[in-house]
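**Q** Curious how this folds, go ahead:
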Amino acid sequence: MKNILLILSYTAILFSCKENNDQKKETKNSAKINNTVKIMENNLPYTSEQIKKYYRFNNDESAYILDIKDHLLNFTQNEINIPIKENDFDIKPNTKSKYLNIEAFNFSNNNSCKLIVYNTYGENDIQVLNVQLNSYKGNLLIDQLLLDNRFTFETEYYRTFTINKDGTIKIKKYSVDNLEYNESGDIIGKKQKPEITETIVEYKIDNDGKFVKI
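**A** Coordinates of the predicted model:
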C-alpha cells in the first residue's frame, strides 16, 4: 500500500512540474509575440524633440551639425533630382552630402516614409542642418518634404514638426531677428528683445504617396 501511495505522490509531483514548465514556456512565447508586435508598431506621433539627440550646435562654426558620423549614406542622383517641398531657401544636398536614417513609418495604401537628417551648405558656404521626410510607394521614392531647416545668417531660422498617425504633418517655421541695424543697413548691435516670426504649414500624405498641403 505504501509503495502505491509513493508512486501516486511522485506522479503528482512530476505532473505539477510539467504543468509549471508548460505555463512558463507559454508565458515566454507570449512575451516574444508581444515584443514582435511592439517592434512592428509605428513610432508615431513623432516630433522634432525626438531628433535633437542626433545633432548639436557647434559654437566655433555657429552652426548645427550632425553629431553621428557612422552609418551615413550617400544621396542618389534620383534623390537629389526630386524637388523638396517647403525648401524655402532652395538648400539641397549634393552627391557629396551624406545623410542618416532616423526612422521609418508605414501608412495606409502601401505608403511608407523615411525620416532623414543631414548637413549641407547654403549661400556664402553657410552650414545648414536639414531634417527631411521622404515618401515611398513600395520601394519607389515619390515625394520629399523639408521638416526642419536650421541655420543662422544674420537671422536665425529653425522649425519644429509633428508627424501624426493619420499621415498628417504639422510644421512650425521660426525666424528670429536678433540684430539692430542703422539707416544704412549696417549692424550696430543686438536687439534687447528679438523679433520672432512664426508660420505654420500642414500636409497630408495622399493615396499616391504625395505630400499635399491642407
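
**Q** switch to C-alpha atoms for all contacts and neighbour counts from now on
**A** OK.

**Q** end-to-end on stretch 156-171?
**A** In stretch 156-171, first residue to last residue: 17 Å (CA to CA, to the nearest Å).

**Q** Where is the longest helix in the chain?
**A** Using DSSP state H to define each element, the chain has its longest helix at helix 2-40.

**Q** correct me, but residue 149 touches residue 130?
**A** Yes - between residue 149 and residue 130 there is a contact under CA atoms under 8 Å: 4.7 Å.

**Q** List of residues touching the longest strand belonging to the chain?
**A** Using DSSP state E to define each element, the chain has its longest strand at strand 187-205. Strand 187-205 has contacts (CA atoms under 8 Å, 6 or more residues apart in numbering) with 167-182, 211-214.

**Q** hmm, try it at 6 Å
**A** 167-181, 211-214 (CA atoms under 6 Å, 6 or more residues apart in numbering).

**Q** Now the second one, please; I'll put the structures next to each other:
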Amino acid sequence: REIIDSHAIAVVAQPQALPQTLANLRTPPALVITDSQAFRSVAADTPEAIPLTSFSILYARQKGDLVEMVRGVKRIERLAPDAKVLIAEGCTHHRQSDDIGSIKIPRWIRGIAGDGIQFAWSAGIGYPENLADYDLIVHCGGCMLNCREMQDRIAHARAAGVSITNYGVLIAYVMGILPRALQPFPDACRALESGVAQPD
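**A** From the prediction side, this is the model:
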C-alpha cells in the first residue's frame, strides 16, 4: 500500500521467476524485498548493485527498533553452551514439519552456539513475564502486532537486560548476507559495523 501511495510501481514474482523478471525490466528496481526464508536464492539472483532486504527487516524498522534487533543478533556469538533462548511469535498458526520458529531457527542457532542451547516458545498475545530468565529473544516479524504492541515487547526485553532480534535479521545473519540486507538503512549498518553487542 505504501508503494502505491508513493506513486511507485510494485512488481511481484516468485523467487524462481526473479532472474527473468529482472531481465524483463528496462531499468533495475530501486529495491528488492524478499520473504526471509528465500533470502539465499534471492540474494544470489539479485545483482549486487540492487538494494535487497526482507519483509521481516522492514517490519523491524517500521514497528520496532531495527538497530536494537541488529545489536541483538550479535549476541548469538556469545551465548553460553547452556543458554536459554525465547522464540516469540505474535500469532498462532498451524506448525509445519519445517516450521521456521520451532525447527529451523533452533537448528541454526545450535549450529552457531552449540547443541546445548535451550529453547522456549510463546505465541499470540502471551508474552512471558520472566524475560530475565532468557539470554536472547528471537521475535517474529510481528505482522499481526501493531506498533505499540511490538514496541512494548522490545521495551520489556530492554528492561530485563535481554538481547532481542527478529526472524529476518537472524536469517540474514545466519546466511552471511546481513550487511547487504541492511544497506538501505545506514543507522542499522553502523550498528552492525560497530561490533557492539548487547550486554550480558
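
**Q** tm score of chain vs chain?
**A** Scored against TM-score structural alignment, normalised by the length of the second structure, the superposed chains reach a TM-score of 0.26; 101 aligned residues with a CA RMSD of 6.2 Å.

**Q** about what we covered before: does anything pack onto the following helix or strand past the longest helix of the first structure? Which helices or strands?
**A** Under the assignment DSSP states H and E, the closest C-terminal helix or strand after helix 2-40 of the first structure is strand 46-47. Judged by 3 or more CA pairs under 6 Å, 6 or more residues apart in numbering; DSSP states H and E, strand 46-47 of the first structure is in contact with strand 155-163.

**Q** what angle separates the strand it packs on from strand 187-205?
**A** Using axes from the mean of the first three to the mean of the last three CA atoms, to 10 degrees, the direction of strand 155-163 of the first structure lies 20 degrees away from that of strand 187-205.

**Q** From the contact counts, what lies against strand 155-163 of the first structure?
**A** Using 3+ CA pairs under 6 Å, 6+ apart as the test, strand 155-163 of the first structure ends up in contact with strand 46-47, strand 140-153, strand 168-181.

**Q** That one: which residues count as buried?
**A** Buried residues in strand 155-163 of the first structure, counted by 16 or more other CA atoms under 10 Å: 157, 158, 159, 160, 161, 162, 163.

**Q** ok, now how distant is the second one from residue 105 of the first structure?
**A** Residue 158 of the first structure sits 24 Å away from residue 105 of the first structure when distances are taken as CA to CA.

**Q** List the buried residues in the longest strand of the first structure.
**A** Those would be 203, 204, 205, for strand 187-205 of the first structure by 16+ other CA under 10 Å.

**Q** buried residues in the next helix-or-strand element following it?
**A** Scanning forward in sequence from strand 187-205 of the first structure by DSSP H and E, the next helix or strand is strand 211-213. Neighbour-count burial for strand 211-213 of the first structure, counted by 16+ other CA under 10 Å, picks out residue 211.

**Q** and strand 211-213 of the first structure, what does it pack onto?
**A** strand 187-205.

**Q** Mind doing that once more with 8 Å?
**A** Packed against strand 211-213 of the first structure by the contact rule (3 or more CA pairs under 8 Å, 6 or more residues apart in numbering; DSSP states H and E) you find strand 140-153, strand 187-205.

**Q** And those strands: which comes nearest residue 3 of the first structure?
**A** strand 140-153 (74.5 Å; CA to CA).

**Q** What angle do strand 168-181 and the longest strand of the first structure make with each other?
**A** 170 degrees.

**Q** Give me the helices and strands touching the longest helix seen in the second structure, please.
**A** When the second structure is parsed with DSSP H, its longest helix is helix 147-160. In this structure, helix 147-160 of the second structure packs against helix 55-63, strand 163-166, with contacts taken as 3+ CA pairs under 8 Å, 6+ apart.

**Q** Show me what counts as buried in the next helix or strand after the longest one.
**A** Sequence-wise, the next helix or strand downstream of helix 55-63 of the second structure (DSSP H and E) is helix 66-73. Within helix 66-73 of the second structure, the residues that count as buried by 16+ other CA under 10 Å are 66, 67, 68, 69, 70, 71, 72, 73.
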